[in-house]
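# got a structure for you, letters missing:
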């Protein structure tokens, strides 16, 4: 088995999201992590340029997509998982198995109706903590890392770990914890799980907000995070972290796309069903978030 996957990275400037294609060089089997479906909130228009870039890379490299995985239910961009699966003709859509309470909470907020299932069935596979799976000959493991949301999952794929929003680059810090079900104590514990990985483990984040105006960056190592993460490096106690995180979170505005994106992402990347007039609609609940 190989433990050194090839990784193609795709930075979406509009949402500061990084999507990945993780490749087993020996077999050309691959996984897609945290894909983006483009959405213009001013026009209410969905488009597919970012997802089509992933599809073009899959075809150019003659890859076979085994998995299309989400680190969590994103609140800042739409998932392209279902679009990718349809146009690639394969790929198991997966997310962590704690998705059910997230779906239940937001199904109520968005009044999605009694027929909306809140057991994760919109996804093809629900990963359990510690579950192992394969991408070609590369072994992968799902690591439950709640805190940003109660359903966050990191994926250790060979010598690389995809951490979603749990960690950002060392000069930016960690995820916010003020979304429904978020918990700064849980995030601290999740980061300590990641810090227990070998220091040379490559760390890939789902976002980069370019502090100080630097160029986009998304790869570090566990050793670099432990030594230099400005919010949670070695020596920061849980109490210190929680006080800092909660104080900072109280100053943050809601993400621009939180209301539309959650309605799509708890559906596994499916858009809402068409209404009687053939159009699809997203709801904007007032005073709910």
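In hand now; what should we look at? Because the structure is a prediction, the values reported are computed rather than measured. Residues are numbered from 1 along each chain as shown.
# CA atoms for contacts and neighbours, from now on please.
Fine.
# mind listing the helices for the stretch 1-150 of the chain?
Using DSSP state H, counting those that start in this stretch, the helices of the stretch 1-150 of the chain run over 49-60, 81-88, 99-109.
# Buried residues, the longest one. List them.
Along helix 49-60, the positions that meet the burial threshold by neighbour count (16 or more other CA atoms under 10 Å) are 50, 51, 52, 54, 55, 58.
# so how far is stretch 41-56 from its chain's centroid?
17 Å (CA atoms, centre = their mean, to the nearest Å).
# for stretch 158-178, same thing?
Taking mean C-alpha positions (CA atoms, centre = their mean), stretch 158-178 and its chain are 10 Å apart.
# and if you look at stretch 85-99?
With CA atoms, centre = their mean, you get 13 Å for stretch 85-99.
# Ok, stretch 14-33 next?
13 Å.
# One more: stretch 140-150?
The answer for stretch 140-150 is 10 Å, by CA atoms, centre = their mean.
# Likewise for stretch 191-205?
With CA atoms, centre = their mean, you get 17 Å for stretch 191-205.
# which other residues reach it?
Stretch 191-205 has contacts (CA atoms under 8 Å, 6 or more residues apart in numbering) with 18, 145, 159-169, 218-224, 226.
# Which of these fall in strands?
18, 160, 161, 162, 219, 220, 221 (DSSP state E).
# Using CSV, lay out the residues you listed together with distance to residue 188 and neighbour count.
Converted to CSV, the ones in strands among the contacts of stretch 191-205 look like this (distance: CA to CA, whole Å; neighbours: other CA atoms under 10 Å):
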residue, distance to residue 188, neighbour count
18, 23, 23
160, 20, 24
161, 17, 24
162, 17, 25
219, 20, 17
220, 19, 18
221, 18, 21
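# Include distance to residue 73 when you put those into a markdown table, please.
Output for the ones in strands among the contacts of stretch 191-205, formatted as a markdown table (distance: CA to CA, whole Å):
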| residue | distance to residue 73 |
| --- | --- |
| 18 | 15 |
| 160 | 21 |
| 161 | 18 |
| 162 | 15 |
| 219 | 22 |
| 220 | 23 |
| 221 | 24 |
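# ok, structure two:
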């Protein structure tokens, strides 16, 4: 890495999860071999009610291959379409797990939806809750937190050198942007978050949280601010906030709920851990009926 580079450049490895269209990342400081994990996936078979660690173990194999030291395990938001493997990887690696501090607001919201009054809403399942503007280290790299709500109340973007991990805000230019119709979502708020991301330098690499292989193409997950401003089908015309919200809300009304939203949030609002086992040693997921 050249000392004259205007922004440090982390190495980024993406791990595409075909079943959910999700991408997890290893963010590597090439100068030190230290790294962070972003948005790891815990596999879940909804038909059998079984979890598996196939996707997370693939990341562990890559970490071992490159002899990386993991400084952080980071979630960008409480995911509605896959289980988080943050807790599993913390148990394996010993690294702290983190998410945005607004997670407590999402916990309160879903505590009422699931009608579990004893569910803790203090965020203590994570080792650190990030606020907008917080910074932390990945090896010799400085990472910065941007609060990027709209898709969820708690969504955050991690900016590491010339890379930004933009989760469910922008997708690839041919796909557009994320939905806002989950509890706590808001299209106008997402517009503001996306505009803040697009205010980053044009050469900033953007790494998305999902890709749905538009038109049958191969999965993609890297783009740039300049490319998004030029080509994103929801933003290339520089729409007003009102026009964007109208388009987004109309689109969202046509979308089905994600298959895993009701089971996943019970796990992801606990930092990736299953609900406590009952007296027979098994954990159970609660499904509210006729709520969403």
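Structure received. Small disclaimer: the values here were computed from a predicted structure and weren't measured.
# about what we covered before: would you turn the helices of the stretch 1-150 of the first structure into TSV with distance to residue 9 of the first structure?
Converted to TSV, the helices of the stretch 1-150 of the first structure look like this (distance: least, CA to CA, whole Å):
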stretch	distance to residue 9 of the first structure
helix 49-60	9
helix 81-88	16
helix 99-109	26
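# what's the closest of the ones you listed to residue 69 of the first structure?
helix 81-88 (7.7 Å; CA to CA).
# helices or strands next to that closest one in the packing?
helix 49-60, strand 64-69, strand 92-96 (3 or more CA pairs under 8 Å, 6 or more residues apart in numbering; DSSP states H and E).
# corresponding residues in the second structure for the last one?
Aligned using TM-score structural alignment, strand 92-96 of the first structure spans residues 96-100 in the second structure.
# Which stretch of the first structure lines up against stretch 121-136 of the second structure?
With TM-score structural alignment as the criterion, stretch 121-136 of the second structure aligns to 118-133.
# What lies in contact with the matching stretch?
Against stretch 118-133 of the first structure from outside (CA under 8 Å, 6+ apart): 92-97, 99-101, 103-104, 107, 139-144, 266-268.
# ends of it, how far apart?
End-to-end distance of stretch 118-133 of the first structure (CA to CA, to the nearest Å): 25 Å.
# Stretch 226-233 of the first structure now?
5 Å.
# Contacts made by that stretch with the rest, please.
169, 170, 171, 172, 173, 174, 188, 195, 225, 234, 241, 244.
# Can you spell out the matching residue range in the second structure for that stretch?
Mapping stretch 226-233 of the first structure onto the second structure (TM-score structural alignment) gives residues 229-236.
# buried set for the matching stretch?
Buried-residue list, stretch 229-236 of the second structure, by 16+ other CA under 10 Å: 229, 231, 232, 233, 234, 235.
# Quick check, residue 285 of the first structure in contact with residue 107.
No - if you go by CA atoms under 8 Å, residue 285 of the first structure and residue 107 don't touch, sitting 11.4 Å apart.
# of those two, who's got more company?
Neighbours were counted for residue 285 of the first structure and for residue 107 using other CA atoms under 10 Å; residue 107 has more, 19 against 11.
# where do the strands sit along the first structure?
With DSSP E as the criterion, the first structure has strands spanning 6-12, 17-23, 29-33, 38-40, 45-47, 64-69, 92-96, 125-127, 132-135, 138-144, 153-157, 160-162, 202-204, 219-221.
# ok, residue 165 of the second structure touching residue 171?
No - the criterion here is CA under 8 Å, and residue 165 of the second structure misses it with residue 171 at 11.0 Å.
# what touches both of those two?
208, 209.
# And the helices in the stretch 151-292 of the second structure?
Along the stretch 151-292 of the second structure, counting by DSSP H, counting those that start in this stretch, helices occupy 187-198, 225-231, 241-252, 261-268.
# Deepest-packed of those, please.
helix 261-268 (a mean of 22; mean count of other CA atoms under 10 Å).
# What is the corresponding segment of the first structure for it?
Helix 261-268 of the second structure maps onto residues 258-265 of the first structure, going by TM-score structural alignment.
# how big's the offset between that stretch and the second structure?
Taken over the aligned residues, the distance from stretch 258-265 of the first structure to the second structure averages 0.3 Å (mean CA distance after the TM-score superposition for the first structure).
# quick one: that stretch to chain centroid distance?
Worked out by CA atoms, centre = their mean, stretch 258-265 of the first structure lies 13 Å from the chain centre.
# Switch the buried residues of helix 49-60 of the first structure over to CSV; also include distance to residue 30 of the first structure.
Shown next, in CSV, are the buried residues of helix 49-60 of the first structure (distance: CA to CA, whole Å):
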residue, distance to residue 30 of the first structure
50, 18
51, 16
52, 16
54, 12
55, 12
58, 9
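# Residue 2 of the first structure: which of the helices and strands packed on helix 81-88 of the first structure is closest?
Using CA to CA, the nearest of those to residue 2 of the first structure is strand 64-69, at 16.2 Å.
# The closest one - contacts with which helices or strands?
When contacts are defined as 3+ CA pairs under 8 Å, 6+ apart, strand 64-69 of the first structure packs onto strand 29-33, helix 81-88, strand 92-96.
# who touches the residue nearest the centre of the second structure in this structure?
Closest to where the C-alpha atoms of the second structure average out (CA atoms, centre = their mean) is residue 76, at 3.7 Å. Residues near residue 76 of the second structure by CA under 8 Å, 6+ apart: 38, 39, 99, 100, 155, 156, 157, 158, 167.
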